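S.K.: I'd like to go over a predicted model; first the sequence, then the structure.
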Amino acid sequence: MPRISVVIITCNRREQLRRTLAHMTSLPDNAPIVVVDNASADGSASMVAREFPGVRLLRLDENLGAVARNVAVAEVTTPHVAFCDDDTCWQPGALTRAAELLDQHPGLGSVTGRCLVEPGLAEDPITPELRGSPVPGPDWLPGPALLGIMAGLTAVRVDAFREVGGFSPRMWLGGEEELFALDLAARGWWMCWAEDVVIHHAPSPLRDPRRRRRLGIRNTLWTLLLRRPWSAVFRRGADVLRSAPLDGATLAALGEVMRGLPWVLAERRVVPPAVEEGLQMLEGPQRNSKARRYVG
């Protein structure tokens, strides 16, 4: 029986999805694949049904963003699930290796792989930060300890995913992983990076970078307000805003943050002290990171 399933969410990227599915369905890992179509208008769902009949297709009537992953995970029967974007491709053996690591370490909630960017296959700029993570972890952890994930590069234990409720509908998409990861850590689940779990990323040109930046800033600030002590909210919040241009997208993000304050404050639950200590260790690398600047 397979130990890991693949979940791909997509919206209006038919050609890139076709390429990704051609790769993923040919892998020797032979993992079941679930595609969730976020109400595409370009025929993506029909293409999947016609050309990839072995793939389970879930058609949504509205674009749920990252919450579409929750819909898929509710359907999987394997103990682990690998998230794959419509512009990422897990490489041969990577799914199997991720499942092995999760099987071997019951306290491990997620494994994030090494990202190589096409066409030249250079390491994604975030990779050195993950490899050199300063977060302390137990001796049994099979790689550097993390306090965050990148969804399209990560395999997650299904029980852990369901325990934290998956991705928040409040966040929709864009930095939605931050809150999810902190909730995993708060419940005692460990996350790690694995050098030998390799994923290729061919960034899609079909994206709105200003909108993604707005959502990313909003979600990062909401996550700070939801899970960090007030001193960290102001300190890290200032870092985020210093890295973003003062333009309409940034101002729109701040407006959404302010409008969301009533529900944010009502749902505020600060992470345990041990998790906060790890987050403080990450602030220096994040402050100097070129990969984490909101400049799109």
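M.R.: Here it is on my side, so go on. In this text, all values refer to a predicted model and were calculated from it rather than measured experimentally.
S.K.: going forward, measure contacts and count neighbours with C-alpha atoms only.
M.R.: OK.
S.K.: Show me what counts as buried in the lengthiest helix in the chain.
M.R.: Secondary structure of the chain per DSSP state H: the longest helix is helix 209-227. Neighbour counts over helix 209-227 (16 or more other Cα atoms under 10 Å) mark 210-227 as buried.
S.K.: now do stretch 131-151
M.R.: Buried, per 16+ other Cα under 10 Å, within stretch 131-151: 131, 133-135, 137, 141-151.
S.K.: and if you look at stretch 236-248?
M.R.: In stretch 236-248, counting by 16+ other Cα under 10 Å, buried: 236-237, 239-241, 243-244.
S.K.: need these in CSV with secondary structure, can you?
M.R.: Compiled in CSV, those are given as follows (DSSP: H, G, I helix; E, B strand; the rest coil):
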residue, secondary structure
R236, helix
G237, helix
D239, helix
V240, helix
L241, helix
S243, coil
A244, coil
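S.K.: Among those residues, list the two that are farthest apart in space.
M.R.: R236 and A244 (13.0 Å; Cα to Cα).
S.K.: Can you get me the start-to-end distance on stretch 131-141?
M.R.: 13 Å (Cα to Cα, to the nearest Å).
S.K.: Then stretch 241-261?
M.R.: End to end - Cα to Cα - stretch 241-261 spans 18 Å.
S.K.: How about stretch 29-42?
M.R.: Stretch 29-42 end-to-end distance (Cα to Cα) = 30 Å.
S.K.: Give the buried residues for it.
M.R.: 29-40.
S.K.: Inside strands: which ones of those residues?
M.R.: 33-37 (DSSP state E).
S.K.: Just put the residues you listed in TSV and tack on distance to G284.
M.R.: Below are those laid out as TSV (distance: Cα to Cα, whole Å):
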residue	distance to G284
I33	38
V34	38
V35	38
V36	37
D37	38
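S.K.: tell me the SS of T20?
M.R.: Quick answer, by three-state DSSP: T20 is helix.
S.K.: take the one below as the second:
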Amino acid sequence: MTQKNHVTVVVITHNRCEELRRTLHHMTTLPDAAPIILADNGSEDGTAEMVRSTFPSVRLLAFEDNLGATGRNRAVDLVDTEFVAFCDDDTRWQPGSLTVGADILSRHPSLGSVTGKCLVAPSLVEDPITPEFRESPIPGPDWLPGPAVLGVMAGLSMFRVQAFRDVGGFCEKMWLGGEEELLALDLAAAGWWMVWEESMVIHHEPSVSRQRVRRRQLGIRNTLWTLWLRRPVRSALRRSHVVLRSAPKDLKTVAAVLEAFASAPWVLRNRRVVPNEVEAGLVLLEQPQANSVGRRYVD
């Protein structure tokens, strides 16, 4: 049984041709390389042409518009393997890590996802959010192969395709920025377990080409949406206060709040509070998340 028979890698990109070139070169030359589907979110910098000429084995989905995280959903629609590993244009799975993820998911059919350890280039220090996963207080069954978690990082995670499809993938309205939180809660509510795995390593070389202020706005907006879509009212109020207290006091934060508030009818129509056992786990995470430098809303 080889990992190649079970995993497809899905990459999303937007106007990062040279960074993507380096990532695809890395991912296609891994000893455990897997088929790749690239979701090009409306790039205008020659990305599609570069992929067609340099990486003919990569299946290219060239969208006219920037679909954000929804581009991943479109790619997963085409996946015919049991598992899918998500990879951004600035993240690179390290040798053997795709095999590690596939082996873990193969051995544990109740697992919906496994998230790996992120090392940030060039110094390869651990991503600040790593302790939150490694030291997760979420209780789980004895068979779990690692710490139980109630969150995922898309570019660092492998999913069981059935689980991903069962919950509808990433929320299209959220577009991009913290979209993983809602997906993770829906996986947990559907009965899927998620774990973190130390030996599944992904390097992240943060792109210099990103709209940091807008990403911060989207992160705040989407976090508020997730709270009110899935948490009980008391918890949503408490956590909203924490989020806004930690956010910069500027017009961009105000804009994010106004965006979130403007979609209140949509939130109410789609509100489904998580089961009590999932909410209990989220409460356990509140203090670690409050102390995490990886949860700061900064540009």
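M.R.: Perfect, thanks for sending it. Treat the numbers as computed from the prediction; the structure is a model and nothing was measured.
S.K.: Pick the one among the buried residues of stretch 236-248 of the first structure closest to L17 of the first structure.
M.R.: Nearest member of these to L17 of the first structure, counting by Cα to Cα, is A244, at 30.8 Å.
S.K.: Quick one: residues contacting the alignment partner in the second structure of that closest one.
M.R.: Under the alignment (TM-score structural alignment), A244 of the first structure maps onto A247 of the second structure. A247 of the second structure makes contact with 253, 296-298, according to Cα atoms under 8 Å, 6 or more residues apart in numbering.
S.K.: what does P248 of the second structure give?
M.R.: Contact analysis of P248 of the second structure by Cα under 8 Å, 6+ apart lists 297-298.
S.K.: Helix, strand, or coil at it?
M.R.: On the basis of three-state DSSP, P248 of the second structure is classed as coil.
S.K.: and what of G109 of the first structure?
M.R.: Per three-state DSSP, G109 of the first structure ends up strand.
S.K.: Isn't it up against L101?
M.R.: No: if you go by Cα atoms under 8 Å, G109 of the first structure and L101 don't touch, sitting 10.1 Å apart.
S.K.: Enumerate every residue touching the aligned residue in the first structure for L176 of the second structure.
M.R.: Superposed on the first structure with TM-score structural alignment, L176 of the second structure falls opposite L173. Contacts for L173 of the first structure (Cα under 8 Å, 6+ apart) come out as 65-66, 215-216.
S.K.: Same check on E118 of the first structure?
M.R.: Per Cα under 8 Å, 6+ apart, neighbours of E118 of the first structure: 200-203.
S.K.: Repeat the analysis, applying 7 Å as the threshold.
M.R.: 200-202 (Cα atoms under 7 Å, 6 or more residues apart in numbering).
S.K.: now R272 of the second structure
M.R.: 229-230.
S.K.: What residue in the first structure is paired with it?
M.R.: Match for R272 of the second structure (TM-score structural alignment): R269.
S.K.: before we move on, what about E198 of the second structure?
M.R.: For E198 of the second structure, the residue aligned by TM-score structural alignment is E195.
S.K.: shouldn't that match be in contact with R114?
M.R.: Yes: E195 of the first structure is within contact range of R114, at 5.6 Å (criterion: Cα atoms under 7 Å).
S.K.: just to revisit the earlier point, ranking by neighbours, what's the top pick from the contacts of A247 of the second structure?
M.R.: Among the contacts of A247 of the second structure, the one with the most neighbours (other Cα atoms under 10 Å) is T253, at 21 neighbours.
S.K.: Just to check, it is in contact with Q217?
M.R.: Yes: if you go by Cα under 7 Å, T253 of the second structure and Q217 touch, sitting 6.3 Å apart.
S.K.: Okay, and the residue lying farthest from the centre of the first structure sits in which element?
M.R.: Taking Cα atoms, centre = their mean, the residue of the first structure most remote from its mean C-alpha position is R50, at 28.6 Å. Assigned by DSSP states H and E, R50 of the first structure belongs to helix 44-51.
S.K.: distance between that helix and the chain's centre?
M.R.: Taking Cα atoms, centre = their mean, to the nearest Å, one finds helix 44-51 of the first structure lying 25 Å from the centre of the chain it belongs to.
S.K.: for stretch 13-32 of the first structure, same thing?
M.R.: 19 Å.
S.K.: With stretch 130-147 of the first structure instead?
M.R.: 18 Å.
S.K.: Also stretch 59-69 of the second structure?
M.R.: 17 Å.
S.K.: Tell me which residues of it come out buried.
M.R.: Buried-residue list, stretch 59-69 of the second structure, by 16+ other Cα under 10 Å: 59-62, 66-69.
S.K.: What residue in the first structure is paired with F159 of the second structure?
M.R.: Looks like F159 of the second structure aligns to V156 there (TM-score structural alignment).
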